[in-house]
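> Mind folding the following:
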Amino acid sequence: MTAIPTIDLVDALASEYADKSPSEILELALNQQGEIAISFSGAEDVVLIDMAHNLGKPFRVFSLDTGRLHAETYQFIETVRKHYNIQIEICFPEAEAIQNLVNEKGLFSFYQDDHKECCGIRKVQPLRKKLATLDGWITGQRKDQSPGTRTDIPVIQADAGFSGEGKQLIKYNPLANWTSADVWNYIRMMEIPYNPLHERGFTSIGCEPCTRPVLPNQHEREGRWWWEEATHKECGLHSGNLKK
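Below you'll find the model as predicted:
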């Protein structure tokens, strides 16, 4: 096991591993001392789970249940759990916060107020609570995944958005340099599970009210929060991607 990287070492590692394969970056992450886990929701994350499984190293997986996911997504989570015989740590939002939001503004306030308040309660707060127990997390982010927000993500970074006082959280993005085609070539080649919604035109899948299929030649994130500005397709889980 390697020590948790200091902030200076993170930049050096990011440079050293910039052109390494996803499996090599993932192996580095899994060799980190302390608690580290793969964040799981979509196709990219299953690729990471499959790679971790093939490395033969112990690994943890967590997923956020917002309470508004598609039925197919819940089935997909269960399929992955059984396929790899792993425990998936499900993180739930605080019931009181959701109750207050819905009672005050209704079930679809995000269509008027934008998605940040609802995502903050259903996704960001549960993630923050989970990450407070970890020393690092592994994501399926790709540089080509979102216009204007993910083009500069490194393969390894210090996560300033979720680091706590006196604790440096490390974020690994092993698939940063992969394209969507790379992900799907791997899925087909390795015959690993994927969300059946992809077969119906859904490319980037989030909560049911906020996700729709995309048309041919549309960017994959255009199906998320389609009523909002295209350059702001982030829910807050990767807040560091947004330019100040």
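
> rest of the way, CA atoms for contacts and neighbours
Noted.

> How about residue 10: what's its closest non-neighbour residue?
The shortest distance from residue 10 to any residue other than its chain neighbours is 6.0 Å, reached at residue 157 (CA to CA, 6 or more residues apart in numbering).

> neighbours of the one you found, just the number please.
Neighbour count of residue 157, defined by other CA atoms under 10 Å: 21.

> Go ahead and name everything in contact with the host helix or strand of it.
Element membership for residue 157, per DSSP states H and E: strand 156-158. For strand 156-158, the external contacting residues (CA atoms under 8 Å, 6 or more residues apart in numbering) are 7, 10-11, 13-14, 168-174.

> Among those, which ones are in helices?
Under the assignment DSSP state H, these contribute 7, 10-11, 13-14 to helices.

> Second chain to compare with the first, below:
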Amino acid sequence: MSLNDFLKAPSRAQAALTPALEAKYQTLCARLKEASEEFGQDITFANSLGAEDMLITGCLAEQSLAIPLFVLDTGRLPEPTLNLLAEVQKRWPQLDLQVFYPAPEALQAWVKQEGINAFYRSIELRKSCCALRKLEPLQRALAGKQAWITGLRRAQSITREQLALREWDAAQQLTKINPLFDWEEDEVWQVLRTRHWPYNILHDQGYPSLGCAPCTRAIEPGADPRSGRWWWEQAEQRECGLHPARPTQVTP
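Presented below is the predicted three-dimensional model:
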């Protein structure tokens, strides 16, 4: 079932979870609890405010798991994404949520030299923009940590087909944990709808994958979920550097 089909079926979305999906959700909770027990405060969760990350956020709050989380505000996020961030902060004030921003002087210098929308001109400029707005703040968010949690799934794109539950992130020198690696999109939405957890309204407008406003657009039903991200580039290039295509796998 596609995202668009699922969103057109509110009666199904509000029904109780099937026993199989409830069991899968409990496995997700167990994975997060295990990560919390293993790493304590030396683990953090990178929340992009997409559907997958809202599922993990809701689970952390529901299970009272003391895993800190962070959001990268790139300075170019769509207004609905910022509105969701405010809603998360209001609904779950018990969560240890931090927001990281780009270094202002470095970003200002880049924009002055290259232009505000230089990322459209070349892959190199796009990646340098991502480096300033995402990668450098990510390094600050991960400083002092031993592991981080993501909402990545295998089915999201061809660059993530080999995703594992636990991987070694060579770029960050940390363990990366992907507790939703084996989930399907409609399973994510069934839990969100059943739990009545907030999500980004852009998903209702054809945005399965969310990022900066100028680099993200709605897609047609049935299209690759990541095809709306950096759509002017080849599919195998559509990553910002936060998640390398083939990190080294760690034995679970």
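
> quick one on the thing from earlier: matching residues in structure 2 for the strand holding residue 157 of structure 1?
Using TM-score structural alignment, the residues of structure 2 aligned to strand 156-158 of structure 1 are 166-168.

> of the ones in helices among the contacts of strand 156-158 of structure 1, buried ones?
Buried members of those, counted by 16 or more other CA atoms under 10 Å: 10-11, 13-14.

> Dump the residues you listed into JSON lines; add distance to residue 194 of structure 1 as well.
Shown next, in JSON lines, are these (distance: CA to CA, whole Å):
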{"residue": "10", "distance to residue 194 of structure 1": "32"}
{"residue": "11", "distance to residue 194 of structure 1": "33"}
{"residue": "13", "distance to residue 194 of structure 1": "31"}
{"residue": "14", "distance to residue 194 of structure 1": "29"}
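
> Out of those residues, the closest to residue 230 of structure 1 would be?
residue 14 (28.4 Å; CA to CA).

> What residue in structure 2 is paired with that closest one?
For residue 14 of structure 1, no residue is aligned by TM-score structural alignment.

> so who does residue 14 of structure 1 touch?
154-157.

> most neighbours, which of those residues?
If you count neighbours using other CA under 10 Å, the busiest of these is residue 155, which has 30 neighbours.

> Provide a list of residues in contact with the residue nearest to that one when sequence neighbours are not counted.
Excluding the flanking residues, the one nearest residue 155 of structure 1 by CA to CA, 6+ apart is residue 173, at 4.6 Å. Taking CA under 8 Å, 6+ apart as the criterion, residue 173 of structure 1 is in contact with 138-142, 153-156.

> Tell me where structure 1 has strands.
For structure 1, applying DSSP state E gives strands covering 36-39, 60-64, 88-91, 136-138, 156-158, 170-172.

> To residue 212 of structure 1, which of those strands lies closest?
Using CA to CA, those put strand 60-64 closest to residue 212 of structure 1, at 19.4 Å.

> corresponding residues in structure 2 for the closest one?
Against structure 2, strand 60-64 of structure 1 falls on residues 68-72 (TM-score structural alignment).
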